[in-house]
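Colleague: no sequence for this one, just the structure:
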């Protein structure tokens, strides 16, 4: 069995060709798609976070709204850029969203990705410590956040408070019990996947990975997952971790599907550079008739290794069409692969 959810970047553009023409459209349609996905039997509604872009940005109001409108579906991010985050304020936001959803929050975080602006985190008031870079800063923010999630008191109470305090040092509120085990780290390299395992976080591996061996993307990603699980076991954690991969997958079941995503030939991995220095490999998209799609996905080693699959959706095509995309995978593909 495999959990299947969707991942939306929440793109919007003021264009007549877009079904999502404003930030309000992107937010409200994200809520509607999560409700529709839950009704279809999907397991998760996940959202990407980008700053300085016409995409979803501040995640917690959206997560809280989705949590209030749904009952069973997991609600998450993939991922929040920790270079931009105040871990203390983030803890309060995350705790509130988790409590509103009844403990369904699955929070994906990371050190960040290429940005729309140069060093955007500086505008948010953050800068790396001496001798460190922005990636170190993102990981430091993450470590503080993980420590706060333990729910232990650390702040000296006022001896004459406005309201009575519980005994001892005070912690941030609200505390969301169990959220610490539902934190995921978005890793692009094997080393950061191992770091995530050592820190007791679940693993999110997306359609972009540092090209470390020159092998096909899905093979490198599967090796990353195996390295992560070995590090998890070596760290001695008691629970079983979760691992997700993201893919663009379209079952061509009607003429509209073929018009949008039908193409001649096979899609393939692509290689590029992040920040003009890091060689990265980008995973292929899948678009085929359901029977052919089943065979293609069966050969994807990383999907086989993961317990959770996030379907990246073309959100600007609207809620109805994206619900159809999700339903086609759940109905025509997942059962044939033993995922349902």
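Modeller: Done, it's in. Computed from a predicted structure; not experimentally measured. Numbering: from 1, shown residues only.
Colleague: going forward, measure contacts between C-alpha atoms and count neighbours the same way
Modeller: Will do.
Colleague: So residue 266, which state does it fall into?
Modeller: Recorded secondary structure, residue 266: coil (DSSP: H, G, I helix; E, B strand; the rest coil).
Colleague: How much space separates it from residue 287?
Modeller: 9 Å (C-alpha to C-alpha, to the nearest Å).
Colleague: can you check residue 129 too?
Modeller: Note on residue 129: its distance to residue 287, by C-alpha to C-alpha, is 45 Å.
Colleague: With residue 322 instead?
Modeller: 14 Å.
Colleague: Show me where the stretch 51-200 of the chain has its strands.
Modeller: 74-81, 105-110, 183-186 (DSSP state E, counting those that start in this stretch).
Colleague: Including distance to residue 90 and mean neighbour count, could those go into TSV?
Modeller: Below are those laid out as TSV (distance: least, C-alpha to C-alpha, whole Å; neighbours: other C-alpha atoms under 10 Å):
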stretch	distance to residue 90	mean neighbour count
strand 74-81	10	26
strand 105-110	11	25
strand 183-186	13	26
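Colleague: which stretch among those comes nearest residue 281?
Modeller: Closest to residue 281 of the strands of the stretch 51-200 of the chain is strand 183-186 (C-alpha to C-alpha; 15.4 Å).
Colleague: follow-up on the earlier one: with neighbour numbers in mind, choose between residue 266 and residue 287.
Modeller: A side-by-side neighbour count of residue 266 and residue 287, using other C-alpha atoms under 10 Å, places residue 287 first with 22 against 10.
Colleague: A further structure is provided below for comparison with the first:
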């Protein structure tokens, strides 16, 4: 059995060819797609966060709105770039959104990837400490975030407060019990997967990672998951971890699917550089008739290792079509692979 959700970047464009022409369209359609996905029986609605881009950015108003409109589906991010975040303010926002959703938040966070502008986090008022990199800063913000989510008091109360205080040091409010165990780390390498396991975070692995040994993407990703699980075991955590992978998967079941994705040309891994020195491997896309798709996906070692699969959706094609994409996987592919 696998949990199956969607992952939307929330792209929007004023082009006449786009079904999502404004930021408002992107947000409102994201809510509608989450509602539709829940009705179809999907397990998760996840959203990517990018700054300075015509995509989804500030996640917590959206997560709270989705939480208020749905009742069962998991609601998450994949991922929030921690270089841009005030971890204490973020903990308050996350606690509020999780309480609205009834404890269904699954927050994916990360040190971040190259963005639309140079050192965009500087415009948000952050900079690395002396001798540290922006990646170090992102991980430091994550550590603070994880710490305050535990709900322990740390702030000295005012002896003459405006309102009565409970005894002892004060914690951030609102606190949502259990959210700390529903934080995921988006790891781009084996080393950061190990780091996430040591800190008790679930693992999110995307459609790209550092090219560490020249093997096919899905083989490297499966190895990363095994490294993560071994590190989790060594850390002695009491609960079982969760692992997600994301994929672009399209079952070609009608003429629209064939027109959009029948000649996609994305059926091979690609290698490139995500900055001046990091060689990365980008995983292939899958688009085929259901029977062929089942055979292809059965050979993907990383999907087999993961307990959660996130389907990246072409959100600018509209809510109805994206609901169709999700339904096609749930109906025509998942049962044949034993995922349902």
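Modeller: That came through fine. Computed from a predicted structure; not experimentally measured.
Colleague: And the TM-score between them?
Modeller: Scored against TM-score structural alignment, normalised by the length of structure 1, the superposed chains reach a TM-score of 0.99; 340 aligned residues with a C-alpha RMSD of 0.7 Å.
Colleague: circling back to that earlier point, any chance of CSV for the strands of the stretch 51-200 of structure 1, columns distance to residue 68 of structure 1?
Modeller: Compiled in CSV, these are given as follows (distance: least, C-alpha to C-alpha, whole Å):
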stretch, distance to residue 68 of structure 1
strand 74-81, 11
strand 105-110, 12
strand 183-186, 20
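Colleague: between the ones you listed, which one is nearest to residue 258 of structure 1?
Modeller: Among these, strand 74-81 comes nearest to residue 258 of structure 1, with 28.2 Å by C-alpha to C-alpha.
Colleague: Counting by contacts, list what the closest one packs against.
Modeller: Counting contacts by 3 or more C-alpha pairs under 8 Å, 6 or more residues apart in numbering; DSSP states H and E, strand 74-81 of structure 1 is packed against strand 44-47, helix 59-69, strand 105-110, strand 183-186.
Colleague: Which residues does it contact?
Modeller: 7, 43-50, 59, 63, 66-67, 104-113, 138, 185-186, 204 (C-alpha atoms under 8 Å, 6 or more residues apart in numbering).
Colleague: which residues in structure 2 does that strand align to?
Modeller: Using TM-score structural alignment, strand 74-81 of structure 1 lines up with residues 74-81 of structure 2.
Colleague: Give me the mean deviation of the matching stretch from structure 1.
Modeller: Stretch 74-81 of structure 2, aligned to structure 1 and superposed, deviates on average by 0.1 Å (mean C-alpha distance after the TM-score superposition for structure 1).
Colleague: returning to what we had before: adding distance to residue 338 of structure 1, write the helices and strands packed on strand 74-81 of structure 1 out as JSON lines.
Modeller: Output for these, formatted as JSON lines (distance: least, C-alpha to C-alpha, whole Å):
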{"stretch": "strand 44-47", "distance to residue 338 of structure 1": "18"}
{"stretch": "helix 59-69", "distance to residue 338 of structure 1": "29"}
{"stretch": "strand 105-110", "distance to residue 338 of structure 1": "24"}
{"stretch": "strand 183-186", "distance to residue 338 of structure 1": "25"}
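Colleague: nearest to residue 294 of structure 1, of those?
Modeller: Using C-alpha to C-alpha, the nearest of these to residue 294 of structure 1 is strand 44-47, at 21.2 Å.
Colleague: quick one: the residue nearest the centre of structure 1 from residue 288 of structure 1, how far?
Modeller: Nearest to the mean C-alpha position of structure 1, by C-alpha atoms, centre = their mean, lies residue 78 at 1.5 Å. The gap separating residue 78 of structure 1 from residue 288 of structure 1 is 26 Å, by C-alpha to C-alpha.
Colleague: and if you look at residue 267 of structure 1?
Modeller: According to C-alpha to C-alpha, residue 267 of structure 1 stands 10 Å off from residue 288 of structure 1.
Colleague: and if you look at residue 119 of structure 1?
Modeller: Counting by C-alpha to C-alpha, the gap from residue 119 of structure 1 to residue 288 of structure 1 is 40 Å.
Colleague: What count of nearby residues applies to the residue nearest to residue 94 of structure 1 when sequence neighbours are not counted?
Modeller: Nearest residue to residue 94 of structure 1, sequence neighbours excluded (C-alpha to C-alpha, 6 or more residues apart in numbering): residue 60, at 6.7 Å. Neighbours of residue 60 of structure 1 under the rule other C-alpha under 10 Å: 19.
Colleague: same thing with residue 188 of structure 1?
Modeller: 23.
Colleague: Equivalent analysis for residue 212 of structure 2, please.
Modeller: Neighbour count for residue 212 of structure 2, taken as other C-alpha under 10 Å: 13.
Colleague: same deal with residue 301 of structure 2?
Modeller: 16.
Colleague: Same check on residue 130 of structure 2?
Modeller: 6.
Colleague: How about residue 90 of structure 1?
Modeller: By the criterion of other C-alpha under 10 Å, residue 90 of structure 1 has 14 neighbours.
Colleague: ok, it - contacts?
Modeller: Residue 90 of structure 1 makes contacts with residue 145, as judged by C-alpha under 8 Å, 6+ apart.
Colleague: Residue 257 of structure 2 corresponds to which position in structure 1?
Modeller: That one, residue 257 of structure 2, aligns with residue 257 by TM-score structural alignment.
Colleague: Show me the strands in the stretch 201-340 of structure 1, by range?
Modeller: Going by DSSP E, counting those that start in this stretch, the stretch 201-340 of structure 1 shows strands at 202-205, 208-210, 243-247, 249-251, 270-274, 278-282, 286-288, 308-312.
Colleague: I'd like to know which of these lies nearest to residue 22 of structure 1.
Modeller: Nearest to residue 22 of structure 1, of those and by C-alpha to C-alpha, is strand 308-312 at 20.0 Å.
Colleague: who touches the nearest residue to residue 182 of structure 1 once chain neighbours are set aside in this structure?
Modeller: Once flanking residues are discounted, residue 182 of structure 1 sits nearest to residue 106: 5.1 Å by C-alpha to C-alpha, 6+ apart. By C-alpha under 8 Å, 6+ apart, the contact list for residue 106 of structure 1 reads 74, 75, 76, 77, 179, 182, 183, 184.
Colleague: Please apply the same query to residue 325 of structure 2.
Modeller: Going by C-alpha under 8 Å, 6+ apart, residue 325 of structure 2 touches 250, 251, 313.
Colleague: that older thread, if I look at the match of residue 257 of structure 2, how far off is residue 328 of structure 1?
Modeller: If you go by C-alpha to C-alpha, the gap between residue 257 of structure 1 and residue 328 of structure 1 works out to 10 Å.
Colleague: circling back: make CSV from the contacts of residue 106 of structure 1 and add distance to residue 273 of structure 1 to it.
Modeller: Listed next are the contacts of residue 106 of structure 1 as CSV, based on distance: C-alpha to C-alpha, whole Å:
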residue, distance to residue 273 of structure 1
74, 33
75, 31
76, 28
77, 24
179, 35
182, 31
183, 28
184, 25
